[in-house]
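[1] predicted model and sequence follow; I will ask about them next.
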Amino acid sequence: MNGNFDRSFSTEDVLRRRASLLQKLHIDGWLLLILLTLAAASLFILYSASGKHWEMLTKQAGSFGLGLLAMFVIAQLEPRFMARWVPLAYIGGVGLLLAVELAGHTAMGATRWINLGGGIRFQPSEFMKIIMPATIAWYLSKRSLPPKLKHIVVTLLLIGIPFVLILLQPDLGTSLLVMASGAFVLFMAGLQWRWIIGAVGALGPICVGMWFFVLREYQQKRILTFLDPESDPLGSGWNIIQSKAAIGSGGVWGKGWLQGTQSHLDFLPESHTDFIIAVLGEEFGMVGICLLLIVYLLLIARGLVITAQAQTLFGKLLAGGLTMTFFVYVFVNIGMVSGLLPVVGVPLPFISYGGTSLVTLLSSFGILMSIHTHRKWIAQV
């Protein structure tokens, strides 16, 4: 009896000490476990989606390592310290977007990157996915809530400047995600329903205006293809048709790892980036996709728990904005690959190949960890 009790007590003591160590390192154990699971899944799927491309795999692993380091460093910073630097970060982010517009690197008809030399380049618009909700959370946390009309106007202006600059690159998908990240914070700040209903009512005229004056021809074609993919099966409809064929051919259990035909025979374009979930569906079937969705749901649920437990208004608004933006990120990618949404060029979080996106996502979860693990010591911002 005593021996069993001692062993049980010893096990509980070890678990308690491990939890205490993570707390001292400002790391949330559940978030870390889920993120490492997604990292392993990404490398596993990417190896097949890239056609066994080891160089691409090592680059992705390096990006994960860099992102985890950034996450760890950011988690050490107190939210009130980060709040002080938010305005400067916003100015710097807008400055980088202007630099892209003036002297950015052009590839595949879009100017979205800044070259650092030596083959290294990064996409400044990705950083705005963090900077935008942080800026709106910083601004609204210093005002009385629900926000008044003048505060809503300033918020929309803060959102609109990066939105337009990213749209001009052109990058419709990222611009919409950046806009959504700011809009979520505004909504969580207690935006009155009359403003929400008014915004929904204005969507019609706004969409018409964007169709005629903002969207480029290839973007209009993507929307028309979404409505009727068979209208141009060998052109703009090719991606969606092949994607749905890959997912459908996987059935319930899939064809098996490295056994996919749509990606390995080059029928499926961008199989290692935007359409990587089609590779997952073909090789691991509905079961594989459902398992990935469960991991995503656990990550989102943990983010919402951290949001609910945040002790400051700034932390609550920022954590909620980052979590809901991540949800939209997942929803838009899966929606466009399965034909439920137009193709807007949004990668699948943590699974698609891409260094800047990966580091940005992990940095955002570093902020969530900071908000959660510093909550006993921070004062109201």
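    Thanks, I have it.
[2] C-alpha from now on. contacts and neighbour counts both.
    OK.
[3] for the residue nearest to Lys59 when sequence neighbours are not counted, the count of nearby residues, please.
    Nearest residue to Lys59, sequence neighbours excluded (C-alpha to C-alpha, 6 or more residues apart in numbering): Gly355, at 7.8 Å. Per other C-alpha atoms under 10 Å, the neighbour tally for Gly355 reads 20.
[4] ok, and here's another one to check against it:
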Amino acid sequence: MTVPAPVRPRPTPPAPYRWPVRPASSAVRSASRSAARLARRVAGGVPDWGLAGAAGALCLVGVVLVWASTGPRLAAEGEDPRTYLRRQLLNVAVGAVVMVAFALADHGALRAWTPPLYALGCLGLLAVLTPLGRTVNGAQSWLGAGALQVQPSELVKPALVLILAMLLGEQPDGEHRPRGAQVLLALAVAAVPLGLVMLQPDLGTFTIIAAITFGMLVAAGVRWRWIGLLASAGAAAAVLAWVLGLLRPHQVHRLLTFADPLADPQGAGYNAAQALITVGSGGLSGRGLLRGDQTGGGFVPEQHTDFVFTVAGEELGFAGSALVLLLLWAVLARGLRVAARAASPYGTLAAAGIVCWFGVQTFVNVGMVVGLLPIVGVPLPLVSYGGSSVVACLAAVGVLMSVRGQDVRRL
């Protein structure tokens, strides 16, 4: 008897996919949420116009002051009075491109750029100590020739801020402050540019980099015993540098004449004395642009760089000087707001480091002009002449804009 073969059931074809039908109200709510999220993301890419406006205004004021401090002197020498004006405009244009590039970068891109930027800055600091470096005003801190010169110590400032934010802003789970190993690594990273700058020697830049490091450690919540230890070490290092004679003679003379600049008005106290005379001669409203006797006569050395604030004091008066300080305060206030609202410890520390940098450098520059601090030679952020300084400062402004947009972009 033949057994019939079993009949296999035919496979059932899959049912055609049907898109789920949502109620009209649910679809509308979902679309509105998506549109709102997209709008917030787009808003995150829009620059902080308050910060950008204050920084741009400072750059424009700086261009005018540089022109006022150099134009009459060049004209008297039979040269083109707009030479430094064109150079500073070019510096601002290059800095604006760099600022936009940093502003459009997210945290991932900033972290990827940081180690190469830090390494490049340290290599530049090493290069200036070789025969490739140029000595200006007693410090071997420049690279290049002619009008094309670069100061690596300025470019290392934003790189140091970013790398310290990386090292101090990545706490392990459950930790709210950096561990001892992180602090030691951050100090080792900061010690490299500090040591190289001191070898130039550039006391002003050393002070700013040390202030950036100290301020970021405080902002990171490092234990106070570390802060006390660092403060003691800094004081001991200053005494040791004085005892061992690590400072150049002109730097020692500037520190000694700080108490009474008029004691040696034709020697070590000349810069301080002329700066006080120039600032005080402007009165309330100033003598008028390009009408300053001190500025036109070239009595203040390096007036377009470290002493550019004296031009505002003489030709724009107290009102113009106050405007410059108000714009600088606006940049610092926006930076503090960015730090307070940052979406991550990395962003908070990066913004805090930039605020420390700009705040201390402004205080030192204006303080040495008006006789509150010794003359150490630092530019006024975003105002003084110099491609390296302007580009570095505008790059820092771009970092602030990038950090400002992170809390929106994460949505």
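    Here it is on my side, so go on. A quick note: this is a predicted structure, and the numbers were derived from the prediction, not measured.
[5] please tell me how far the aligned residue in the second structure for the residue nearest to Lys59 of the first structure sits from Val308 of the second structure.
    Gly355 of the first structure maps onto Gly387 in the second structure, with residues paired by TM-score structural alignment. With the distance defined as C-alpha to C-alpha, to the nearest Å, Gly387 of the second structure ends up 15 Å from Val308 of the second structure.
[6] ok so, going back, how much space separates the match of Gly355 of the first structure from Phe363 of the second structure?
    From Gly387 of the second structure to Phe363 of the second structure the distance is 21 Å (C-alpha to C-alpha).
[7] was I right to think the residue nearest to Lys59 of the first structure contacts Gln60?
    Yes - between Gly355 of the first structure and Gln60 there is a contact under C-alpha atoms under 8 Å: 6.6 Å.
[8] residue ranges for the strands of the stretch 151-300 of the first structure, please.
    Secondary structure of the stretch 151-300 of the first structure (DSSP state E, counting those that start in this stretch): no strands located.
[9] which stretches of it form helices?
    172-188, 193-213, 217-227, 238-250, 276-309 (DSSP state H, counting those that start in this stretch).
[10] what of the stretch 1-150 of the first structure?
    Going by DSSP H, counting those that start in this stretch, the stretch 1-150 of the first structure shows helices at 2-24, 29-49, 54-75, 79-103, 124-141, 149-167.
[11] of all those helices, which lies closest to Leu313 of the first structure?
    Proximity to Leu313 of the first structure (C-alpha to C-alpha) singles out helix 124-141 among these, at 5.7 Å.
[12] give me the mean distance between that closest one and the second structure.
    Comparing helix 124-141 of the first structure with its match in the second structure after superposition yields a mean distance of 1.0 Å (mean C-alpha distance after the TM-score superposition for the first structure).
[13] ditto for stretch 86-96 of the first structure
    Relative to the second structure, stretch 86-96 of the first structure is 2.2 Å off (mean C-alpha distance after the TM-score superposition for the first structure).
[14] which residue range of the second structure does that stretch align onto?
    Under TM-score structural alignment, the match for stretch 86-96 of the first structure is residues 114-124.
[15] so what touches that stretch?
    For stretch 114-124 of the second structure, contacts defined as C-alpha atoms under 8 Å, 6 or more residues apart in numbering pick out Pro152, Ser153, Leu155, Val156, Ala159, Leu160, Leu162, Ile163, Val192, Pro193, Leu196.
[16] of the residues you listed, just the buried ones, ChimeraX syntax please.
    Those of the contacts of stretch 114-124 of the second structure that count as buried under 16 or more other C-alpha atoms under 10 Å are selected in ChimeraX with:
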select :152,153,155,156,159,160,162,163,193,196
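[17] which two in the contacts of stretch 114-124 of the second structure are spaced the farthest apart?
    Leu162 and Leu196 (18.9 Å).
[18] tell me the contacts of the match of Gly355 of the first structure?
    By C-alpha under 8 Å, 6+ apart, the neighbours of Gly387 of the second structure are Gln88, Asn91, Val92, Val150.
[19] correct me, but the second one touches Gly386?
    So that's Asn91 of the second structure. Yes - contact criterion C-alpha under 8 Å: Asn91 of the second structure and Gly386 qualify, at 7.2 Å.
[20] so which of these two has more stuff around it?
    Taking other C-alpha under 10 Å, Asn91 of the second structure and Gly386 do not tie; Gly386 has more neighbours (23 against 20).
[21] next up, the contacts around the more buried one.
    Gly386 of the second structure neighbours (C-alpha under 8 Å, 6+ apart): Gln88, Asn91, Thr305.
[22] so what's the first one up against?
    When contacts are counted by C-alpha under 8 Å, 6+ apart, Gln88 of the second structure touches Val63, Val66, Tyr385, Gly386, Gly387.
[23] if I line the two up, what does the first one land on in the first structure?
    Here Val63 of the second structure is matched to Leu43 in the first structure, going by TM-score structural alignment.
[24] tally of neighbours for its match?
    21.
[25] re the thing from before, rebuild the helices of the stretch 151-300 of the first structure as TSV, extending it with distance to Trp257 of the first structure and mean neighbour count.
    TSV is the format used below for the helices of the stretch 151-300 of the first structure (distance: least, C-alpha to C-alpha, whole Å; neighbours: other C-alpha atoms under 10 Å):
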stretch	distance to Trp257 of the first structure	mean neighbour count
helix 172-188	30	22
helix 193-213	42	11
helix 217-227	30	16
helix 238-250	11	21
helix 276-309	5	20
